[in-house]
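Engineer: Next comes the sequence, and after it the predicted model I'd like to discuss.
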Amino acid sequence: MNEVVLFDNDGVLVDSLDVTDRAWTQWSEEYGLDPAEVLGGIHGRPAWMSMEVLLPPEQRAEGLERIVEIELAGSHDLRPIPGAVELLDSIPADRAAIFTSATHALGLARLTSAGIPIPKVLLTAEDVTLGKPEPEGWITAARLLGAKPADAVVLEDSRNGILAARAAGVGRVIGVGEATRDYDVDAVVPDLTACRWDGERLVVD
């Protein structure tokens, strides 16, 4: 079987790190939290899971609604990560999937804003019981493409996403961005211009 390619969204396909950090900084200040501490743990993790760590039970629903509101308001005029559009366009529709820790509305808004081709399989935080760093999303994405995790390559930029991919038992994990050199990845690329589809598998140049 040809390899399937599983993409994270933020930081891998869409250049949204600054937007995300600004949104969570605003949210942290509204809730009287230290933005630096909050930003240290939210990347690659569903917002609802972050709420369980950051807020008392009685504030979590409101806190989740507020961060989604702030993030959606900032999801316009986003840029694709270099090479993202071209790479996704080159992979057959039944060989690629996206799994994002964002909500469906936010994930779709960011992909659309950046002009990213949306594959048939788009999984979001609302489609899984447990988000990253748990492996459920990557396992499900591979299954929906008719593949086993061992036949998949994951492209990720966050520690939580890489931990999830390793726990899922995927065949390869490609780190996107220099910060991923500190994590358990098989290769590191600066952006997706360093990756290409050769008709059977993802090649890292």
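Structural biologist: Sure, I can see it. Source: prediction; values computed, not measured.
Engineer: contacts and neighbour counts: CA atoms only from here.
Structural biologist: Fine.
Engineer: Packing partners of the lengthiest helix in the chain?
Structural biologist: Counting by DSSP state H, the longest helix found in the chain is helix 57-73. The contact analysis (3 or more CA pairs under 8 Å, 6 or more residues apart in numbering; DSSP states H and E) places helix 57-73 against helix 17-30, helix 47-54, helix 104-114.
Engineer: from the ones you listed, which stretch is densest packed?
Structural biologist: helix 104-114 (a mean of 19; mean count of other CA atoms under 10 Å).
Engineer: now that one and helix 57-73, what's the angle there?
Structural biologist: Orientation check (axes from the mean of the first three to the mean of the last three CA atoms, to 10 degrees): helix 104-114 against helix 57-73 gives 20 degrees.
Engineer: Now do Leu13 against Val203, distance only.
Structural biologist: Using CA to CA, to the nearest Å, one gets 17 Å for the distance from Leu13 to Val203.
Engineer: So for the two, which sits in the more crowded spot?
Structural biologist: Leu13 (30 against 11; other CA atoms under 10 Å).
Engineer: what are the ranges of the helices in this protein?
Structural biologist: Assigned by DSSP H, the chain shows helices spanning 17-30, 35-42, 47-54, 57-73, 84-90, 104-114, 136-144, 159-168.
Engineer: Contacts for the first one next, please.
Structural biologist: Which is helix 17-30. Contact with helix 17-30 is made by 10-11, 34-35, 38-39, 66-67, 70-71, 74-75, as judged by CA atoms under 8 Å, 6 or more residues apart in numbering.
Engineer: Of the residues you listed - the most surrounded one?
Structural biologist: Asp10 (25 neighbours).
Engineer: Nearest spatial neighbour of that residue, chain-adjacent residues omitted?
Structural biologist: Nearest non-adjacent residue to Asp10, counting by CA to CA, 6 or more residues apart in numbering: Ser16, 5.7 Å away.
Engineer: Comparison target, given below:
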Amino acid sequence: MTGDLTLPARGLLFDNDGVLVDSDEAVTTSWSRWAVEHDLDPAAVMAVVHGRRAADTVADLVPADRRAAAAELIDRYELEDAHTVPPVAGAAELLASLPARVWAVVTSGTPALATARLRAAGLPVPGAMVTGHDVRTGKPDPEGYLLGARLLGLPPEETVVVEDSPAGIAAGRAAGARVLGIGVRALGTGADVVVADLTGVTWADGVLSVPASSELRAG
């Protein structure tokens, strides 16, 4: 590749975990501990958690009469581990350059967890945030990204969704947005382009620029 890739983007809709904050280690610690508590295989649990609301994962794995307690437990474990989360490379620089009106976070996490992880990573908490508590149906349903675009006052097709998980990327595409994939989980998905992280990614005047050197796959 000889030049940077550019994507039209009047607004940016960021997932949180794996996109702005590198929470993989914390997620593995919390969910593996939770799996053992529920006599489940941690590896099997980890295969289904990324990009989804905790309550949706719990509903798939735990009998109905135990779900409320199980959901409360994983929420507690994740909050206990939130302080260990660093930023994804390039996230701080990109967010610092963005006007508040052009970006939002759309996360499957709870408001408390999303806020705790952003603060632990030293990143700003946005004025516009959609969490798992704000939607009736979690990712891969597009509801969260449609709401995020609405909070920015934009049609979704004029935004770029920044995501790492297959479920989140599917949600962004279903909403009608272009999608920038982050990391290896985004390979093999419908993302328009996939990069290793946010290093060197910039936004100005309605255009998101992605350095060719960081691309893992172009659309």
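Structural biologist: Thanks, I have the structure now. Here the structure is a predicted model, which means the values were calculated and not measured.
Engineer: Please state their TM-score.
Structural biologist: Laid over one another, the chains give 0.96 as their TM-score (TM-score structural alignment, normalised by the length of structure 1), with 204 aligned residues with a CA RMSD of 1.2 Å.
Engineer: ok, back up a step: as CSV, the helices of structure 1 with distance to Pro190 of structure 1 would be great.
Structural biologist: Formatted as CSV, the helices of structure 1 follow (distance: least, CA to CA, whole Å):
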stretch, distance to Pro190 of structure 1
helix 17-30, 15
helix 35-42, 21
helix 47-54, 26
helix 57-73, 25
helix 84-90, 12
helix 104-114, 18
helix 136-144, 22
helix 159-168, 16
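Engineer: quick one on the thing from earlier: what is the burial count for the residue nearest to Asp10 of structure 1?
Structural biologist: Applying other CA under 10 Å, we find 22 residues neighbouring Ser16 of structure 1.
Engineer: any idea what it aligns with in structure 2?
Structural biologist: Aligned by TM-score structural alignment, Ser16 of structure 1 pairs with Ser23 of structure 2.
Engineer: swap in Leu87 of structure 1?
Structural biologist: So, by TM-score structural alignment, Leu87 of structure 1 is matched to Leu94.
Engineer: ok, that match - contacts?
Structural biologist: Neighbour list for Leu94 of structure 2: 198, 201-203 [criterion: CA under 8 Å, 6+ apart].
Engineer: What about these, which one has the most neighbours?
Structural biologist: Comparing these by number of neighbours (other CA under 10 Å), Leu198 comes first, having 24 neighbours.
Engineer: Give the aligned equivalent of that residue in structure 1.
Structural biologist: Correspondence of Leu198 of structure 2 to structure 1, assessed by TM-score structural alignment: Leu192.
Engineer: how much space between the residue lying closest to its match once chain neighbours are set aside and Ile98 of structure 1?
Structural biologist: Nearest non-adjacent residue to Leu192 of structure 1, counting by CA to CA, 6+ apart: Gly83, 4.5 Å away. Taking CA to CA as the measure, Gly83 of structure 1 falls 16 Å from Ile98 of structure 1.
Engineer: for Pro82 of structure 1, same thing?
Structural biologist: Distance, Pro82 of structure 1 to Ile98 of structure 1, by CA to CA: 17 Å.
Engineer: Off-centre distance for stretch 202-213 of structure 2?
Structural biologist: Distance, stretch centre to chain centre, for stretch 202-213 of structure 2: 19 Å (CA atoms, centre = their mean, to the nearest Å).
Engineer: Likewise for stretch 14-27 of structure 1?
Structural biologist: Centre-to-centre, stretch 14-27 of structure 1 and its host chain are 14 Å apart (CA atoms, centre = their mean).
Engineer: Could you check how many residues crowd around the equivalent of Asp157 of structure 1 over in structure 2?
Structural biologist: Residue correspondence, TM-score structural alignment: Asp157 of structure 1 in this structure matches Asp164 in structure 2. By other CA under 10 Å, the residues close to Asp164 of structure 2 number 32.
Engineer: Verify the stated contact: Asp164 of structure 2 with Thr189.
Structural biologist: No - using CA atoms under 8 Å, Asp164 of structure 2 is not in contact with Thr189; the gap is 9.7 Å.
Engineer: hang on, the earlier thing: out of the helices and strands packed on helix 57-73 of structure 1, nearest to Arg166 of structure 1?
Structural biologist: helix 47-54 (19.7 Å; CA to CA).
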